[in-house]
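Participant: No letters, just coordinates:
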């Protein structure tokens, strides 16, 4: 057994390691550090006894306190629901138009509606409600069925072409069975001329007559649309199904009809009212 080596200058025992004439001293750890280490060991043992800690085959040790993060989340969620209840109950009991007139309730509804929108509506309309091809932009003032807060509420509740008995329903006929290809191109040229320049200007006048005979009853004499039919304006350069003559020809010939689900049996009335207030607040409401 090797003898202990003492450093001549400091008088401290060395570890026996030496490099380039420098010897490593074997100084003891500070007492406060050691006591801190011991305390953490004791604390960790107590923690693993009190709380879930050690993984097993199909679960983990449960701990003597019975704590679970799931239960903690449920408790926090219930506390939030309880705190909101006074506002939610008021909103549920009031007409949606009155909710928007109450500054305190309106602020609450806008925040709650925004959260509900991101969960339920953003998949189609986008997180900012700007829409995409085939899905309406909710930030502008172009509404197929009306942009008042009551109109928005009704649309959310009953949907568009949904399975709800009171859904809003309209269907554009397939004019491929009514007009020949030349007539379809002429009416498309006229529609384009309302906001732009068609490929062949000579088609505008015959297209205008075809429009008056076949399209004006729903879209209006001035092509500004009729909300009672859910017929869009064709005179504002806002296109839901596609822009340009070719897209218009496709829609006239074989129209595509979107479906919005009815949320009345999916969400509670207070949440739907909050959604309506939020959408109405985006800037395109009437």
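Facilitator: Happy to help now that I have it. All figures in this text were calculated on a predicted structure; none of them were measured in a lab.

Participant: drop to CA atoms for contacts and neighbour counts, all remaining ones
Facilitator: Noted.

Participant: Residue 114 contacts residue 280, doesn't it?
Facilitator: No - using C-alpha atoms under 8 Å, residue 114 makes no contact with residue 280, being 11.1 Å away.

Participant: where along the protein do the helices fall?
Facilitator: 31-50, 69-93, 96-101, 103-120, 122-125, 149-158, 181-193, 204-214, 216-219, 245-253, 269-281 (DSSP state H).

Participant: any chance of those in TSV, plus distance to residue 23 and mean neighbour count?
Facilitator: Below are the helices of the chain laid out as TSV (distance: least, C-alpha to C-alpha, whole Å; neighbours: other C-alpha atoms under 10 Å):
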stretch	distance to residue 23	mean neighbour count
helix 31-50	24	12
helix 69-93	52	13
helix 96-101	80	18
helix 103-120	66	18
helix 122-125	69	16
helix 149-158	81	22
helix 181-193	91	22
helix 204-214	99	17
helix 216-219	96	19
helix 245-253	85	19
helix 269-281	74	25
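
Participant: Next one for the comparison:
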């Protein structure tokens, strides 16, 4: 399908949050966007077509014309502080006369990490409530204005650190592992004893039973030292001048494949006045 590659696991969203900021384009608004959904859904190649839908803003339930034309239903949980509203949104969709069994996809929700009353526990959480109602859930993680210099945060803010490099990223993946019955991913934590060039890396396994054979210390994307047994202690004699980035990397085997994990990035960790985060 897509680009001649014959991909079939591809979905299309016509326009994100069709009830927001489309006042000058009538066909992109809720009462007419189903026309575009149908047009895109009718495009075929080799007898196949892509799955098409669109979303409303956080807490909104798509009207019947959108649900009727869609191959799946998109919901957004942004701004939905009370998880019971998520349950009600799902119930409303499934109660529609035009609804037929199809995936309900919540692909944008930032509330568990932004609303203290939610958190990542088993109760009062948009993620958990969605899973209990047999719908998907999309983790929406971005850097707040006061976090703009911390590149370890935010999957939706560029530049992106795609590793599990912050507490809220890890909280999501830990909850995901718990829900799916998986062992989870180990965590690498770096500690600075106060000597220039010295660093200790700690491995916190949590639910994981991963066997890590060695850890690499990296400065500016180059491996500068390797430790093969605990405690993973390093001392670097030649520290690059000017700005530099430090992180630890390890790998382990899982179901026949190799999984790479990294610590958060640290900027200028040995500078006299700190500068790391």
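Facilitator: Noted; the coordinates are in hand. Because the structure is a prediction, the values reported are computed rather than measured.

Participant: Please state their TM-score.
Facilitator: Overlay of the two chains. TM-score (TM-score structural alignment, normalised by the length of the second structure): 0.26; 115 aligned residues with a C-alpha RMSD of 5.9 Å.

Participant: Check the contact lists of residue 114 and residue 280 of the first structure and give me the overlap.
Facilitator: The overlap between the contact sets of residue 114 of the first structure and residue 280 (C-alpha atoms under 8 Å, 6 or more residues apart in numbering) is empty.

Participant: List the buried residues for whichever strand in the second structure runs longest?
Facilitator: With secondary structure taken from DSSP state E, the second structure has its longest strand at strand 245-254. Neighbour-count burial for strand 245-254 of the second structure flags 245, 246, 247, 248, 249, 250, 251, 252 (criterion: 16 or more other C-alpha atoms under 10 Å).

Participant: Reformat these as JSON lines; add distance to residue 66 of the second structure.
Facilitator: Converted to JSON lines, these look like this (distance: C-alpha to C-alpha, whole Å):
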{"residue": "245", "distance to residue 66 of the second structure": "48"}
{"residue": "246", "distance to residue 66 of the second structure": "49"}
{"residue": "247", "distance to residue 66 of the second structure": "47"}
{"residue": "248", "distance to residue 66 of the second structure": "48"}
{"residue": "249", "distance to residue 66 of the second structure": "46"}
{"residue": "250", "distance to residue 66 of the second structure": "47"}
{"residue": "251", "distance to residue 66 of the second structure": "45"}
{"residue": "252", "distance to residue 66 of the second structure": "45"}
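
Participant: re earlier: residue 24 of the first structure is nearest to which of the helices of the first structure?
Facilitator: helix 31-50 (20.3 Å; C-alpha to C-alpha).

Participant: three-state assignment of residue 131 of the second structure?
Facilitator: At residue 131 of the second structure the chain is in helix, as set by DSSP: H, G, I helix; E, B strand; the rest coil.

Participant: check contacts around it.
Facilitator: residue 137.

Participant: For it, give its distance to residue 87 of the second structure.
Facilitator: From residue 131 of the second structure across to residue 87 of the second structure, the span is 10 Å (C-alpha to C-alpha, to the nearest Å).

Participant: Which of the helices of the first structure sits closest to residue 17 of the first structure?
Facilitator: helix 31-50 (23.8 Å).

Participant: so what secondary structure elements neighbour the helix or strand that contains residue 40 of the second structure?
Facilitator: Element membership of residue 40 of the second structure [criterion: DSSP states H and E] is helix 33-41. Counting contacts by 3 or more C-alpha pairs under 8 Å, 6 or more residues apart in numbering; DSSP states H and E, helix 33-41 of the second structure packs against strand 51-53, helix 64-69.

Participant: Any chance of the helices of the first structure in CSV with distance to residue 17 of the first structure as columns?
Facilitator: Below are the helices of the first structure laid out as CSV (distance: least, C-alpha to C-alpha, whole Å):
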stretch, distance to residue 17 of the first structure
helix 31-50, 24
helix 69-93, 50
helix 96-101, 80
helix 103-120, 65
helix 122-125, 67
helix 149-158, 79
helix 181-193, 90
helix 204-214, 98
helix 216-219, 94
helix 245-253, 84
helix 269-281, 73
